[in-house]
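1. Provided below are the primary sequence and the corresponding predicted coordinates.
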Amino acid sequence: MSTTQEPSKTLVQRAPEVAGGVLRQLFEYAIDGVGGLPSAKAAAARTLQAKGDREAAVDSLVLQHVGFASAQGFITNLGGLATIAVALPANLAGAAIVQIRMLAAIAHLRGYDIDDRRVRTALALAMLGEDEVRKQVGLGKVPSTPLGIATAPMFDPLLDRQVSERVLGDLATKIGGKHLTVLIAKRIPLVGGGVGAVADGYLTYVLGAYARKEFVRRQR
């Protein structure tokens, strides 16, 4: 009996490790670049050069990434997604990469070191959205908002694992829970693509608005 239970027990024990690994991979693709998508720093620098003002660049980055997330073919054809397809469908992985890249580019423009592990934990937490973060802080599940975590005295590996689990759990609900209607609609020709584009684009816009408010300007 113990033999049959052991594999499932091992999977449960490894859940935080698996979640952390998948999220780290998403972050590497988003921040360092993947396929035809340049790095978050490159996107921030190019947009700043074009706009000549940091806040105008932030606004432009949000609109750019809303456009990326709304382009169904773009996010599902990003190179490298095959390596995480076992954990997340390509459309969700692609959308997550676009959203993380946007958050990272905004944070970079606002003076945060996006290679700092504290900042990466904060960016992951921001992926949950403002309402969910407020709920988690209120319940004592996380100690602070993304801003508080990004500026904490030191990196907390336990918190990083917990946040990774929550973010991957949130993405999982989009597969089998509250976004099921959208996922089904995506399979319907003509209608489905429009529904998915609106959903992904809107969520990206909401996350961008949250990042603009949360990651206040810092001196480098």
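-> Perfect, thanks for sending it.

2. rest of the way, CA atoms for contacts and neighbours
-> Noted.

3. name the element Lys135 belongs to?
-> helix 130-138 (DSSP states H and E).

4. Check which helices and strands the helix or strand following that helix sits against.
-> As assigned by DSSP H and E, the chain's next helix or strand after helix 130-138 is helix 146-150. Packing partners of helix 146-150 (3 or more CA pairs under 8 Å, 6 or more residues apart in numbering; DSSP states H and E): helix 117-126.

5. want to compare, so here's the second one:
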Amino acid sequence: METTSENEKSTKMLQVLDWAYEKSLNGIPGVSDPIEVFASSYTKGTGTMLQNVNSLIRWQISKTTTSGFLTGLGGLITLPVAIPADISTGIYVHMRMIAAIAFIGGYDIKDDKVKSLIYLCLVGESVKDILKDGGIAIGSKLALSSLKSVSGKTLTKINRMVGFRLITKFGEKGAVNLVKLVPVAGGIIGGTVNAIGTNAIGNLARKTFIENNDLKDESNGYTFYEDAEFTEAFDINLLKFNSYVNLIKVDGKIAEEELEVFEKELNQSLLSEELKLELISRLYSKENLVVDYSIFKNMINDSLELITNLIKLAKIDNEFHILEKMFIKNVGTQVGFSNEEIEELMTTINATD
């Protein structure tokens, strides 16, 4: 049973959740658009629903770890209760992402049951424990049908339990974890953990509102390839993207221009959506991805494409860092280029070629 103090904290967090939900749907003047506009910006292209949602998740990962969007929100929003702005801001950004995914999936985001589903996505793997404590069995998946016969009173109970779980996560003992999870005034920190956290929440929202979509039965756009020719091309492309990730990180900073090019190339690739999300997350890890470049030695076209793209990527922010040059030279020699050939390529290839 919750103590009086815990009950007060849970009530405050529920107020923050309701505030973040309202702001997600209606937007914040001068800061963010209404959810219909925000979500629609990811559905204007030719991609499938699943591809559009994964693009949304990838961009949210990028924004929450590299831009000043979150750090600037604290001075532009009015919070409902005395909860630190960094917590409320982090919840708002994740809530907005989940609500957009639900909207793209065709759900009525003003429906109370959908609202509770959106709240539940914020707690990640804890969702089953919350529903179990609320007397709801969801089986192997979280979906709207799980709450089909739930009363309004039970929905309120579930929402409060989400609030309490977040208080536990971000409370006094969770303050250290919070610092690793959301940006605070003074700069973006804990990029790796933040990316992983955003990715995990986005994945659960995708499973809930897209993959487990119980509004319709049609395919969600999955395509599986099993032929050997595709597998070989797939492996080469993955090695190339692993190398791009390592280059982007080599100078200790990630430029917005680099992210935009990387995102565009990912969208055009045939890598699985899970791998695309993983590659975005690995941009913010300290460890480099392992790449066996020996496979490129007898593949002239792929070797040239790899080096060309690495040079373009390094130059896209108008700063060809010495560490980027050293990285490209190292890769170039491993795939069979001479030092003279690499120097010539670095001199002649421009980012816009």
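-> Looks like it arrived, so ask away. For clarity, every value in this text was computed on a predicted model and none was experimentally measured.

6. returning to that earlier point: if we go by neighbour counts, what in the helix holding Lys135 of the first structure is buried?
-> If you call a residue buried by 16 or more other CA atoms under 10 Å, then helix 130-138 of the first structure has these buried ones: 130, 133, 136.

7. Am I right that the first one is in contact with Ala211?
-> No - assessed by CA atoms under 8 Å, Glu130 of the first structure is found out of contact with Ala211, at 9.1 Å.

8. where along the stretch 151-300 of the second structure do the helices fall?
-> Secondary structure of the stretch 151-300 of the second structure (DSSP state H, counting those that start in this stretch): helices at 152-170, 175-181, 191-206, 228-250, 256-268, 273-282, 300-315.

9. how about the helix ranked longest in the first structure: buried residues?
-> When the first structure is scanned for its longest helix (criterion: DSSP state H), the result is helix 2-32. For helix 2-32 of the first structure, the neighbour count (16+ other CA under 10 Å) marks 16, 18-20, 22-23, 25-32 as buried.

10. quick one: it to helix 117-126, angle?
-> 100 degrees (axes from the mean of the first three to the mean of the last three CA atoms, to 10 degrees).

11. I'd like to know how far the closest residue to Ser281 of the second structure other than its chain neighbours sits from Ile136 of the second structure.
-> Nearest residue to Ser281 of the second structure, sequence neighbours excluded (CA to CA, 6 or more residues apart in numbering): Ala195, at 5.5 Å. To Ile136 of the second structure, Ala195 of the second structure is 31 Å away according to CA to CA, to the nearest Å.

12. Ok, Val193 of the second structure next?
-> Look at Val193 of the second structure and Ile136 of the second structure: by CA to CA, they are 31 Å apart.

13. same thing with Gly163 of the second structure?
-> 17 Å.

14. okay, those two: which has more neighbours?
-> Using other CA atoms under 10 Å as the criterion, Gly163 of the second structure and Ile136 rank with Gly163 on top: 26 against 17.

15. Tell me which residue of the first structure matches up with that one.
-> Gly163 of the second structure maps onto Leu168 in the first structure when the alignment is built from TM-score structural alignment.

16. distance of the closest residue to its match other than its chain neighbours from Gly52 of the first structure?
-> The shortest distance from Leu168 of the first structure to any non-neighbouring residue, by CA to CA, 6+ apart, is to Ala19 (6.2 Å). Distance of Ala19 of the first structure to Gly52 of the first structure, computed by CA to CA: 39 Å.

17. Number of residues surrounding the residue nearest to Ser281 of the second structure?
-> Neighbours around Ala195 of the second structure, by other CA under 10 Å: 28.

18. now swap in Val206 of the first structure and tell me
-> 14.

19. what does the one 10 residues further on give?
-> Burial measure for Val216 of the first structure: 14 neighbouring residues, criterion other CA under 10 Å.

20. if I look at the residue nearest to it when sequence neighbours are not counted, how far off is Asp156 of the first structure?
-> Nearest non-adjacent residue to Val216 of the first structure, counting by CA to CA, 6+ apart: Arg110, 6.4 Å away. As judged by CA to CA, Arg110 of the first structure and Asp156 of the first structure stand 22 Å apart.

21. Looking at these two, which is more packed in?
-> Taking other CA under 10 Å, Arg110 of the first structure and Asp156 do not tie; Arg110 has more neighbours (19 against 13).

22. roughly how far apart are the aligned partner of that one in the second structure and Thr3 of the second structure?
-> Per TM-score structural alignment, the equivalent position to Arg110 of the first structure in the second structure is Gly105. As judged by CA to CA, Gly105 of the second structure and Thr3 of the second structure stand 39 Å apart.

23. For Lys9 of the first structure, see how far away Leu26 of the first structure is.
-> 26 Å.
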